[in-house]
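> sharing a model prediction with you, sequence too.
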Amino acid sequence: MKKAIYSMIKEPKGKIYEAIIDYSNLICSSFSLVQRNSYELNNNSKALLIELRPFLISELEANEWPGTILLKDKALLRKFTLDNGSVAILKKYANSLYEWQQPNLLEDLCFYKLIDGEVWMATISHENDGYFEITENEFSIMLTMFPYLKEYICKDINNEL
């Protein structure tokens, strides 16, 4: 089946945010967060990094990640294992999807599928933007499990992948 972009039309907050994080744990194996060089980390984001350290898979300098291309700067892209432990940390430190911004947290939470490592969900937090790269069938399954997501997500008609 062909994948398409399904954009978030409202920011997932509270229980909706938690439902997306919990669901990602069922179908994804990893997630990434970005640390911009142009912003300092505060005590909260430093504590987050300490808690996430056991889940760290990779850390590399990048100028590109899902949803973002930097023209002049680079950032530190960290990829982490997604499991019950890291999910608890993601829910502990944020109550909404676009809350993932420096200096208080890291940026641009992104989830990668268990099956093929492809992007499942990406965010551009400072632009209050997020989207899913999923098939129509995957979208239907999400709506069956979480009917209220219909208010938060819609298909981008011109963005088939």
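That came through, no problem.

> going by C-alpha atoms from here, please, whenever you check contacts or count neighbours.
OK.

> excluding its backbone neighbours, what's nearest F31?
Among residues not flanking F31 along the chain, F111 sits closest, at 4.2 Å (CA to CA, 6 or more residues apart in numbering).

> who's in contact with the helix or strand encompassing that neighbour?
Following DSSP states H and E, the helix or strand that holds F111 is strand 107-113. In this structure, residues lying in contact with strand 107-113 by CA atoms under 8 Å, 6 or more residues apart in numbering are 24, 27-36, 66, 97, 100-101, 118-126.

> narrow these to just the buried residues.
Neighbour-count burial (16 or more other CA atoms under 10 Å) is assigned, among the contacts of strand 107-113, to 24, 28-36, 66, 97, 100-101, 119-125.

> in helices, which of these appear?
Mapping the buried ones among the contacts of strand 107-113 onto helices (DSSP state H) picks out S24.

> ok now stretch 43-58, how far from the chain's centre?
16 Å (CA atoms, centre = their mean, to the nearest Å).

> thinking again about what came up before, how many other residues sit next to the residue nearest to F31?
By other CA atoms under 10 Å, the residues close to F111 number 28.

> how far away is it from T135?
Spatial separation of F111 from T135 under the definition CA to CA, to the nearest Å is 15 Å.

> please enumerate the helices of the chain.
14-27, 43-52, 84-93, 136-145.

> just the residues contacting the second one, thanks.
If I follow you right, that is helix 43-52. Residues external to helix 43-52 that are found in contact with it (CA under 8 Å, 6+ apart): F80, S86, I89, Y93, Q102, P103, N104, L105, L106.

> residue contacts, the fourth one?
Taking CA under 8 Å, 6+ apart, we find Y93 in contact with L48, L105.

> do you know how far it is from K3?
In terms of CA to CA, Y93 sits 31 Å off from K3.

> also the fifth one?
Q102 sits 31 Å away from K3, going by CA to CA.

> of these two, which one has the most company?
Q102 (21 against 15).

> sorry, back to before: neighbour-wise, which of the contacts of helix 43-52 leads?
That'd be L106 among these, by other CA under 10 Å, with 26 neighbours.

> now that residue: how far from S24?
Distance check for L106 against S24: by CA to CA, it reads 19 Å.

> can you check E133 too?
With the distance defined as CA to CA, E133 ends up 13 Å from S24.

> next, the one to line up against it:
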Amino acid sequence: MLRMYTDPKGEAYKQVIDLAIENSECFVFGYKMGDLPRENQRYQNVLEELKPYLMKTIVIPDNQMEKITEMREAYRSHAFYCSGTYYFYKSCEESGLLLKKFAGSLSDWIFPNLPEDLCFLTKDGEDYLYSVVHERMYGINVTENEAVELMDQITGLFIEIKAHRDFNRLLDDAIKQKTDRLYISGYRLKKLPDRIRELTELRWLEIFEQDLYQLPEALFELSKLESLKIMTADLESIPESIGKLKKLKELQISCASSDRPDSTWRMKSKEEISLHRIPPEIGELEHLEQLTINYTSIYELPIELEKLRCLRSLHIVSCMIDEEPAFLQRMKQLEYINVSRNSILESLALNKNKMD
């Protein structure tokens, strides 16, 4: 079983449904929230149109772990992990057409509009294709060679393979498959290649590379990016170009982070961290909802933060700021503010030292 980096969408979803129908005996999804949502008309329409292909329904009552265990033993599938009502449907061309009619991606199969977590089972009762949407988990039961062939055939199907241990191969396939999500870690990168700009559909990017010190201008050409998370040992700066990411909703930066800590690795003191300011261009991120920056030598906040009308959470800790600036109190939309010199762990350690 190989993991998929993201769920296929649009035309790729349709091709994957055809592939799964061909290689499975049935598909299953369910309602896992208690009573059926009879008031949701779309949900009921799906059940009604699929009724001719219904093979069976299994109900797992609340607090019956033995029933869940029994289902897991009978079906080696990701589908059965909690109580709920599970529907089994025959895999055939007609039922596949309905799956393509009602959804445009695997992640569409989620309450309240649709039954949850579409999974296809082989005649042996194991997953051929699975999805656990709330956890963004997707996978397909193919070999490495089959995965490579499928990615050549279906643009938008991005499967994790061993060859992706090479960063250039990972980037090649990410660009080719037009992925919207990418996690980069463990490649010992000291810089990101300018080719990063070719990930034109990217909406979510997380980078955990301790040797990454500079962020290239190409990174800020990813105009569809909504979430950017960076963890590294030290960061030179947040470039002024951050203001180009007009659709960004979440920005997280953590220094003093190591993706491969060992006995020789030493965390710098906050005073040694190069990142010492937030550029005023941060105020141009009109859709930003969450801003988190941890363990830096930042000593003040730019007043341009006040322009962020969508900002709900501000978390600037383990920095060099002694007190919250007054302008934050004018930002009435802020639901959470934590601007402090120490993190919770550092504060606990300091208090312990005082008591000792």
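Ah, there it is. What you see is a predicted model; the values in this text were computed from it and never measured.

> any idea what the TM-score comes out to?
Once superposed, chain against chain, the TM-score is 0.79 (TM-score structural alignment, normalised by the length of the first structure); 147 aligned residues with a CA RMSD of 2.3 Å.

> what range does the strand holding F111 of the first structure cover in the second structure?
Structural correspondence for strand 107-113 of the first structure: residues 116-122 of the second structure, per TM-score structural alignment.

> again, but for stretch 16-31 of the first structure
Following TM-score structural alignment, the aligned partner range for stretch 16-31 of the first structure in the second structure is 12-27.

> who touches the matching stretch?
Outside stretch 12-27 of the second structure, the residues within contact range by CA under 8 Å, 6+ apart are 7-8, 88-93, 96, 99-100, 104-106, 118-123, 128-129, 154-157.

> of these, buried ones?
In terms of neighbour count (16+ other CA under 10 Å), the buried residues within the contacts of stretch 12-27 of the second structure are 7-8, 88-92, 96, 99-100, 104-106, 118-122, 128-129, 154-157.

> all strands for the second structure, in order.
Along the second structure, counting by DSSP state E, strands occupy 2-4, 26-31, 54-60, 84-90, 116-121, 127-132, 137-140, 181-185, 204-208, 227-231, 250-254, 290-294, 313-317, 336-339.

> how about those, which one is nearest N353 of the second structure?
Smallest distance to N353 of the second structure across these (CA to CA): 20.0 Å, for strand 313-317.

> so the closest one versus strand 250-254, what angle?
Using axes from the mean of the first three to the mean of the last three CA atoms, to 10 degrees, one finds that strand 313-317 of the second structure and strand 250-254 are set 10 degrees apart in direction.

> and strand 313-317 of the second structure, what does it pack onto?
Helices and strands touching strand 313-317 of the second structure, as assessed by 3 or more CA pairs under 8 Å, 6 or more residues apart in numbering; DSSP states H and E, comprise strand 290-294, strand 336-339.

> distance of the closest residue to N37 of the first structure other than its chain neighbours from E136 of the first structure?
With sequence-adjacent residues excluded and distances taken as CA to CA, 6+ apart, N37 of the first structure is closest to A75, at 5.5 Å. From A75 of the first structure across to E136 of the first structure, the span is 33 Å (CA to CA).

> got it, and I157 of the first structure?
Between I157 of the first structure and E136 of the first structure the distance is 12 Å, computed by CA to CA.

> same list (the helices and strands packed on strand 313-317 of the second structure) but as a markdown table, adding mean neighbour count.
Rendered in a markdown table, the data for those read as follows (neighbours: other CA atoms under 10 Å):
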| stretch | mean neighbour count |
| --- | --- |
| strand 290-294 | 19 |
| strand 336-339 | 15 |
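
> need those in TSV (columns: distance to N168 of the second structure).
Below are those laid out as TSV (distance: least, CA to CA, whole Å):
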stretch	distance to N168 of the second structure
strand 290-294	29
strand 336-339	39
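
> wait, which of the ones you listed is closest to I230 of the second structure?
When these are compared for distance to I230 of the second structure using CA to CA, the nearest one is strand 290-294, at 9.6 Å.

> what range in the first structure matches the closest one?
Mapped onto the first structure using TM-score structural alignment, strand 290-294 of the second structure spans no residues at all.

> quick check: angle from that strand to strand 250-254?
0 degrees.

> what's next to stretch 53-69 of the second structure, contact-wise?
Contact with stretch 53-69 of the second structure is made by F80, Y81, C82, S83, G84, T85, Y86, Y87, F88, Y89, K90, S95, as judged by CA under 8 Å, 6+ apart.

> redo that, cut-off 6 Å
Counting by CA atoms under 6 Å, 6 or more residues apart in numbering, stretch 53-69 of the second structure makes contact with S83, G84, T85, Y86, Y87, F88, Y89, K90, all of which sit outside it.

> in TSV, list those residues along with distance to K354 of the second structure.
TSV is the format used below for the contacts of stretch 53-69 of the second structure (distance: CA to CA, whole Å):
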residue	distance to K354 of the second structure
S83	49
G84	52
T85	56
Y86	57
Y87	60
F88	62
Y89	65
K90	67
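
> ok, these vs N294 of the second structure, which is closest?
S83 (38.9 Å).

> distance check, that closest one against T57 of the second structure.
Between S83 of the second structure and T57 of the second structure the distance is 13 Å, computed by CA to CA.

> between these two, point out the one with more neighbours.
Neighbour comparison, S83 of the second structure and T57: the larger count goes to S83, with 20 against 12 (by other CA under 10 Å).

> where's that one relative to I60 of the second structure, distance?
The gap separating S83 of the second structure from I60 of the second structure is 5 Å, by CA to CA.

> good, we can wrap up now.
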